[in-house]
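1. Requesting a structural model of the entry that follows:
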Amino acid sequence: MNKLEVLQDISFGNQIAEEERDVLRSYFVETNTWRKILRNEIDIIYGPKGSGKSALYLLVQDNKEYLTKNKIILVPAENVRGDPAFKAIALDPPASEREFTNIWKLYFLTLIARAVNQNDFNSKIAKKFISIMQESNLLLSETSTLGSILKFVQSYIKKMGNPSAFEGSVSVGEATGTITGFSGRIIFEELGEEDAKSGKVSASELFNMAESVLQEADHKIWILLDRLDVAFDEASDLERNALRALFRAYRDLRSCNNLILKIFLRTDIWERISDSGFREATHLSRDLRIKWDKNSLKNLIIRRVLGNDSVIKFYDIDKDKILGSSDLQQDLFLKMFPDQVEVGEKQSSTFDWLIKRTADGTGQNAPREIIFFLNNLVEKQAQILERGESEPDGTWLFDRATFKQALPELSEYRIVKVLYSEYPDLKKYIEALKTEKTEHTVLSLSKLWNVDVTQARTIASRLKDIGFFEERGSRSAPSYWVPFIYRPYLNLVQGKADDN
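-> As a prediction, this is how the structure comes out:
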């Protein structure tokens, strides 16, 4: 097997976790974060885009042996692929944060009722819980999609006009799934004496019933939520109301030990909804932020390398031995890649070069960008050898020059597919930087964007928050530096812009 044949066969996997679900476990290393999630010490997992949140979300679902052994019933509350269940809410958003909290709670109760019914829990309390949900027409079909369940719940609440209570009779059109009448007994406030006499039941009482069902059956239900960044528009009132309401619902459910919400959320989204003040934040102690250091990123690269039989055969290596030794992992890295991309005593090693070129303005590296870059590196090097050009020196699979050729595609992907798609209102300010210098002051940005200094500072601050700028200098005289990852697409020139 020659180098071209290896390059034509090698893959570092898909940078999108949902697209490589079948092979994700072969790359996975059981980190302390993972163990804390499984031990039920963590409910909320924060991480930047591309940091591996969705990978953890999928791996939790696919760990069937552990879930069965520990009697955990998983209830996904959002679609792994396709349109998010909550996307439709944007068409007819709830009027208030309070109404959204009630939607979350009733949605969760509906999913819990379906799970309890599917698992045939037959205790007295289980039958009572199912009976109440059934009488309220909230025991929905096993074939109902998450989107249709959510639409039903929203309709259920809005139809009443008063989001704090349901009364009357409930009937549902079989063909359309729409509500034509009511006969519900559920309220979201605390029960008064008259409410209790009339047979009403509070949502909190239903959650307590469900908790009792699970305690008697010695089971747990984990309700999983991911992809909330896709479900709601960035920085909108809907996103803020939806997620603040979600965390209020989470707070109210914390009294349950067997009924648990597991929320996977992007760090920047959490910062947006909490920036304006969020009292519930003080109650969120079971959370954890995903962070990748240099050692864990190198290990990720090696694990993905070792997912290729062609590499194992070409270098005649023992996969298990290499995975068990960081020194052997370093040796393999140096066999495959050149020691430096830019040669010189003061120049970085290849790995450090890669880390610098794939970091955003926050200084963070996400596996998604590294995987994207390495796959593009393979493609570029294979094209070079397919043209009959010289092979890389020694045992290397990649030439130094190929690294620089592979960077522009990553730069375009990060700006066009990530920043422009998520923050379209900032596109014109980023585009205005094309062919400009790599470092700016508020004054130079004010001139470039044709806005006053106050506006320039506000825009620059937003660009810093999304990781486009790295802020340097002092608080009174900051400068804004564009990281390497964005420079090729914008064709930037090294240096500091003139203030005059």
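2. can we go C-alpha only for contacts and neighbour counts from here?
-> OK.
3. surely L297 meets P367?
-> Yes. L297 lies in contact with P367 (Cα atoms under 8 Å); the separation is 7.3 Å.
4. Compare the two and say which one has the larger neighbour count.
-> Using other Cα atoms under 10 Å, the more surrounded residue of L297 and P367 is P367, with 20 against 17.
5. ok, the closest residue to L109 other than its chain neighbours - how many residues close by?
-> Nearest residue to L109, sequence neighbours excluded (Cα to Cα, 6 or more residues apart in numbering): F207, at 7.1 Å. Look at F207: counted by other Cα under 10 Å, it has 22 neighbours.
6. just A217 next, same as before
-> Residues near A217, counting by other Cα under 10 Å, number 14.
7. secondary structure element for the residue nearest to it when sequence neighbours are not counted?
-> Distances taken as Cα to Cα, 6+ apart place F121 nearest to A217, at 7.0 Å, with adjacent residues excluded. Using DSSP states H and E, F121 sits within no helix or strand.
8. check contacts around F121.
-> Contacts for F121 (Cα atoms under 8 Å, 6 or more residues apart in numbering) come out as 127, 213, 217.
9. Report the contact partners of A55.
-> By Cα under 8 Å, 6+ apart, the residues touching A55 are 17-18, 24.
10. Identify, from those residues, the entry nearest to K496.
-> The closest of the contacts of A55 to K496 turns out to be A17 (Cα to Cα; 38.3 Å).
11. correct me, but that closest one touches Y57?
-> No. If you go by Cα under 8 Å, A17 and Y57 don't touch, sitting 9.4 Å apart.
12. how about the helices in the stretch 251-400 of the chain?
-> 267-275, 294-305, 309-315, 319-323, 326-336, 350-357, 367-386, 400-412 (DSSP state H, counting those that start in this stretch).
13. So for I466, which of those helices sits nearest?
-> Nearest of the helices of the stretch 251-400 of the chain (Cα to Cα): helix 267-275, 7.6 Å.
14. Another for comparison:
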Amino acid sequence: MTAREQVFVAYPGRDPTLAAGIMDAVRKANARPIPIIYEPWPFNDVAGSPLVSPILEKIDESPLLVADTTYLNLNVVYEIGFAIGRNKRAFLVRHKGTKGDRDIAKLVGIFDTLGYFEYATFDELQARLEAHIDTAHLNFSTALDRKSPIYLIEPPKRGTDVGVMVSRIKKAGYGRYRSFTPEEDTRLSATDAIRQVAASSGVFIPFQKTDEPEAEVHNIRCMFIAGLCDGMGKPKLLLTPPRFDAPLDIRDDVKQWHQLSDIHAIVAEFSPQIVEYAGQLEPSGIDRTTLLQSLSIGDPRAENEMNTLDQYYLKIDQFDRTMNGEVNLVVGRKGSGKTALFIRLRDKMRGDRRNIVLDLKPEGYQLIRMKEDILEFLSEGARQHLITAFWEYLIYLEIAYKLLEKDQKAHRYNQDIHNAYVELSGVYNAANFSSEGDFSERLATLSERLAKRYQEKYGTQDARRLTAGEVTELVYVHDIKQLRELISSYLHRKEAVWVMFDNLDKGWSTQGVDVIDATVLRCLVDAGRKVEREMRKAGHVVHCIVFVRNDVYDHLMRNTPDFGKEMRATLDWNDPDMLREMLRLRLVSGMHADLNRVDFHMVWHELCVSHYKGEDTSNYLIQRSLMRPRNLLKIFNHCRGFATNFNRQIIEDIDSEKGLKAYSSDLLAELDAELTQVFPSAQDLLYHFMDSKRALTRAELGELLTSAKIDAADHEKVLSFLLYYGVLGVQVGDAEYFIFDVNYDIKVLQVRAERGKEKTLYIVNPAFWPAFSIAA
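-> Prediction:
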């Protein structure tokens, strides 16, 4: 008789009834004449649990892993990742009648993108275990990303510890790292996580204390990534805060910091492992049998494709306007391509070594100390004066820093710049001013120093008015006039200066932005224009450009006197053919074909069925992207992920259905966060559309808003937001209109709704139907 293969079954032990039921189903299945025998292994997260190595050895020896995810035990999550990294099938099961960690799993995002079997009874689980389980594993490329070898899992709220770690990563020479950032992606796709880890030579995994917001969700992601790393044999750095109780499976590998300075040493110790791994021979990879599996279309987040973006970037009119220096603001909704434009503009300008290019990415959390300790106590006029001076000072400091950094070696051999360099360096490094660290650290240090000086001098006096002299005394460590003159003198030897700010809205409170945030943004734009004017008087070409989310900008600035005066480039997409062309460039580039000779439909039909539910598949997906490039890429990656998971040649109907469901869940979480940021009382509002109708009358919509605890006085404002974000559209008769159908002019939607009167219906965007459980 042929020996039965052993299959490891992992499950949480916190629910005794569930654990007993799983054990009973396994015992009964083992009693049947099936070719495998199941070995159960419960986890209780208590001291004295079994050693880790026997568990991993059993997974390694098994043809597959069966794991119950009704409750998301951290060790089980790790083992799921480990099995996948070992090229094993991870067969996930979940009890239908137990809520368990279902809500957490939706926020995490990994498990529904892997797929799972839901059992209503333990007899049903037994029957499934007795049936054939396909052992085909997930296919992934093992080719390393040589230009961006680092992958980082960021927490929902980046604290000082992660900021220091990122700074040390950059100092180690890995400035172009790839990352998962919850503020951008909200949920982590298993397919994307596997692809990113497989391409990495080193992975940074910072855990959070359990009392931090959303720490449970973040730490689950971290455990899955840690398992992937160990399964694939990737170097990993598990960074934990003080007194962190590490799960059993990783307890021996964690590096715990007690003081922030410890992180410097930890990263320094880890960095050689990255170099050593990257120095290995290129892994041979797996046998690719389909074009779909081998295709690479880049990453939905431009930050993760800095080295490849130039191969398929769709140059739009807004890019040309920005490159020609015609704008000082680039605004666009989340996922509309602001960062892609930022990266291409930066790289284009850096192509001329005579240019000075500053890519500055301040984050809201770096200004919190200044906001809490100073700005809340100042009058509006004093606040604007202080913040404008702060930004102006910061811009000059960063220009000086870049000049000194760029010519650090050249000035020793170039007499034309030597004296000017020494003089600028002497002034810049004077007054005990530290230039250590990256821009984030310099910004944080400067704002904290300002806050400390203000508190020491004025304390917490409300509505304080500051004179010009008092502002100067508070803000400037250097003689600003002398610094400006030295920079101006130095720039006669350069071509142009480009100062670009991105990410200012990143890190702002998830509970909403306020009038102070508006002041910070407006004053940054004003300071940039002031620097441009001062430098241009001296004959220099200087461009200061701020990249910011369009919805945040409109919300913050609409009632300010300067609204509309700035020269803006707005990244609003409303042409499906443009999005189709964006996708074509990526598909053709991924196939290494001639970009100018391959038609979209020619390549599309090699990858996907031509129609889905009677509609052209590309059009079907585009219409559910909210006309945002990032969303379209996410939809395609989800659909492709499900197809490749099952070794299909092309994306079939079932893959599109599953992919759209996973994307819809992502979209729901992301849009809820976006709405909350600009209208805090709308938090969780979108979830109240669950099981609603596709089309609602004004009265029905009012009832829904009331059930979400939105004050009646705010109904019109909230409705405007829902229309603005594309969650709802307007239907009058047979005609349907969403915000992108009317060139993003919300007044058009409002007027059409008013004209329709009682016949007007508010329609839910089909992109949300799967997440809202609205029948298609």
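15. Mind checking the TM-score on these two?
-> After superposition, the two chains reach a TM-score (TM-score structural alignment, normalised by the length of structure 1) of 0.75; 429 aligned residues with a Cα RMSD of 3.5 Å.
16. tell me which residues in the helix or strand the residue nearest to L109 of structure 1 falls within are buried?
-> F207 of structure 1 is part of helix 203-217, with elements assigned from DSSP H and E. Neighbour-count burial for helix 203-217 of structure 1, counted by 16 or more other Cα atoms under 10 Å, picks out 203-214.
17. So which elements touch it?
-> Applying 3 or more Cα pairs under 8 Å, 6 or more residues apart in numbering; DSSP states H and E, one finds that helix 203-217 of structure 1 contacts helix 97-118, helix 124-135, strand 259-266.
18. Take the ones you listed and write them to JSON lines, including distance to S446 of structure 1 and mean neighbour count.
-> Below are these laid out as JSON lines (distance: least, Cα to Cα, whole Å; neighbours: other Cα atoms under 10 Å):
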{"stretch": "helix 97-118", "distance to S446 of structure 1": "37", "mean neighbour count": "21"}
{"stretch": "helix 124-135", "distance to S446 of structure 1": "59", "mean neighbour count": "18"}
{"stretch": "strand 259-266", "distance to S446 of structure 1": "31", "mean neighbour count": "23"}
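19. Pull the distance from stretch 428-444 of structure 1 to the chain's centre.
-> 30 Å (Cα atoms, centre = their mean, to the nearest Å).
20. which bit of structure 2 covers it?
-> Using TM-score structural alignment, stretch 428-444 of structure 1 corresponds to residues 684-700 of structure 2.
21. swap in stretch 41-57 of structure 1?
-> Using TM-score structural alignment, stretch 41-57 of structure 1 lines up with residues 326-342 of structure 2.
22. For whatever residue of structure 1 lines up with R549 of structure 2, give its distance to L354 of structure 1.
-> Under the alignment by TM-score structural alignment, R549 of structure 2 pairs with R266 in structure 1. Using Cα to Cα, to the nearest Å, R266 of structure 1 is found at 24 Å from L354 of structure 1.
23. Then L58 of structure 1?
-> Counting by Cα to Cα, the gap from L58 of structure 1 to L354 of structure 1 is 27 Å.
24. And T358 of structure 1? What does it align with in structure 2?
-> Using TM-score structural alignment, T358 of structure 1 pairs with S625 in structure 2.
25. Could you pull out the buried residues of stretch 757-764 of structure 2?
-> By 16+ other Cα under 10 Å, the buried positions in stretch 757-764 of structure 2 come out as 760-764.
26. In CSV, list those along with secondary structure and distance to G381 of structure 2.
-> Formatted as CSV, the buried residues of stretch 757-764 of structure 2 follow (DSSP: H, G, I helix; E, B strand; the rest coil; distance: Cα to Cα, whole Å):
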residue, secondary structure, distance to G381 of structure 2
T760, coil, 45
L761, strand, 45
Y762, strand, 43
I763, strand, 44
V764, strand, 43
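27. how about those in a markdown table, adding distance to A712 of structure 2?
-> Below are the buried residues of stretch 757-764 of structure 2 laid out as a markdown table (distance: Cα to Cα, whole Å):
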| residue | distance to A712 of structure 2 |
| --- | --- |
| T760 | 20 |
| L761 | 19 |
| Y762 | 18 |
| I763 | 20 |
| V764 | 21 |
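28. now stretch 184-203 of structure 2: which residue numbers in structure 1?
-> The alignment of stretch 184-203 of structure 2 onto structure 1 (TM-score structural alignment) covers no residues at all.
29. now the match of stretch 41-57 of structure 1, how far from the chain's geometric center?
-> On the basis of Cα atoms, centre = their mean, stretch 326-342 of structure 2 sits 16 Å off its chain's mean C-alpha point.
30. okay, how far is it across that stretch, tip to tip?
-> Taking Cα to Cα, stretch 326-342 of structure 2 runs 15 Å from one end to the other.
31. got it, and stretch 688-707 of structure 2?
-> 8 Å.
32. Touching it from outside, list them.
-> Stretch 688-707 of structure 2 is contacted from outside by 685, 708, 712, 715, 758-764, 771-774, using Cα under 8 Å, 6+ apart.
33. Would you mark the buried spots in it?
-> Neighbour count says stretch 688-707 of structure 2 has 689, 692-698, 701-702, 704-706 buried, by 16+ other Cα under 10 Å.
34. Make a markdown table out of these and add secondary structure and distance to H385 of structure 2.
-> Formatted as a markdown table, those follow (three-state DSSP; distance: Cα to Cα, whole Å):
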| residue | secondary structure | distance to H385 of structure 2 |
| --- | --- | --- |
| F689 | helix | 44 |
| S692 | coil | 49 |
| K693 | coil | 51 |
| R694 | coil | 50 |
| A695 | strand | 49 |
| L696 | strand | 48 |
| T697 | coil | 48 |
| R698 | helix | 45 |
| L701 | helix | 44 |
| G702 | helix | 43 |
| L704 | helix | 44 |
| L705 | helix | 40 |
| T706 | helix | 42 |
